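>>> Here is a sequence together with a model predicted from it:
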Amino acid sequence: MSKALSPRYQDLSTYEKEYLTIIMVDQWRPYLQHAEFDIWTDQKSLTHSEEQRLTTPWQQKDFTKLLGLRYRIRYKKRVENHGADALSRGRP
């Protein structure tokens, strides 16, 4: 799945942009709600997102979309993430 960022979200930090992609998991709720699953990211700070304070209104609203899902956010080093294409990494 690929989606361009709207101008509203383009100035967000890398952490916040990566967090937005995790929230998109909610679109597959009917398929994911019955079992535990892993979300892989190369943004190590996201692995601690459940322990962090939700300080902005959009974080508070979006985090509720994941309630009820059994997931783990797992870290995968960028060099090991062969599935990511050049466009997602910003390289020519």
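Yep, it's here. Numbering: from 1, shown residues only.
>>> Could you use CA atoms for every contact and neighbour count after this?
Fine.
>>> list the buried ones in stretch 56-70?
Across stretch 56-70, burial judged by 16 or more other CA atoms under 10 Å covers 62, 63, 66, 69.
>>> try this one side by side with the last:
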Amino acid sequence: MSKALCPRYQGLSTYKKEYIAIIVAVDQWRPYLQHAEFVIFTDQRSLVHLEEQRLTMPWQQKAFTKLLGLR
């Protein structure tokens, strides 16, 4: 899957861009992912341990909740 970033997202940090990429990919493949466990592989070190992170921003909480809904 490939998608260009809109101008609104181009100035974001790499962390946020990678997080958005994960959310977009999960949304795209949701019908296939919602029936079993799956693993997300990323080379962004700050996202590797996503479950242990303190979610301080509202967008992080919303995105993480969206991912947890697929368990």
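Yep, it's here. As the structure is a prediction and not an experimental result, all values here were calculated from the model.
>>> how about the helices in structure 1?
Taking DSSP state H as the test, the helices found in structure 1 are 14-23, 29-32, 57-63, 86-89.
>>> Return the most buried member of those.
Compared across the helices of structure 1, helix 14-23 shows the largest average neighbour count, a mean of 15 (mean count of other CA atoms under 10 Å).
>>> how much space between residue 67 of structure 2 and residue 53 of structure 2?
Separation of residue 67 of structure 2 from residue 53 of structure 2 (CA to CA, to the nearest Å): 14 Å.
>>> and the residue most central in space within structure 1, what does it touch?
The residue lying closest to the centre of structure 1 (CA atoms, centre = their mean) is residue 22, at 2.4 Å. Counting by CA atoms under 8 Å, 6 or more residues apart in numbering, residue 22 of structure 1 makes contact with residue 39.
>>> With residue 62 of structure 1 instead?
Residue 62 of structure 1 touches residue 23, counting by CA under 8 Å, 6+ apart.
>>> burial measure for residue 42 of structure 1, as a count.
16 (other CA atoms under 10 Å).
>>> Do I have it right that it meets residue 89?
No - Residue 42 of structure 1 lies out of contact with residue 89 (CA atoms under 8 Å); the separation is 10.8 Å.
>>> Please identify which of the helices of structure 1 is closest to residue 48 of structure 1.
helix 14-23 (11.4 Å; CA to CA).
>>> Average offset of the closest one relative to structure 2?
Superposed on structure 2, helix 14-23 of structure 1 shows a mean distance to its aligned partners of 0.9 Å (mean CA distance after the TM-score superposition for structure 1).
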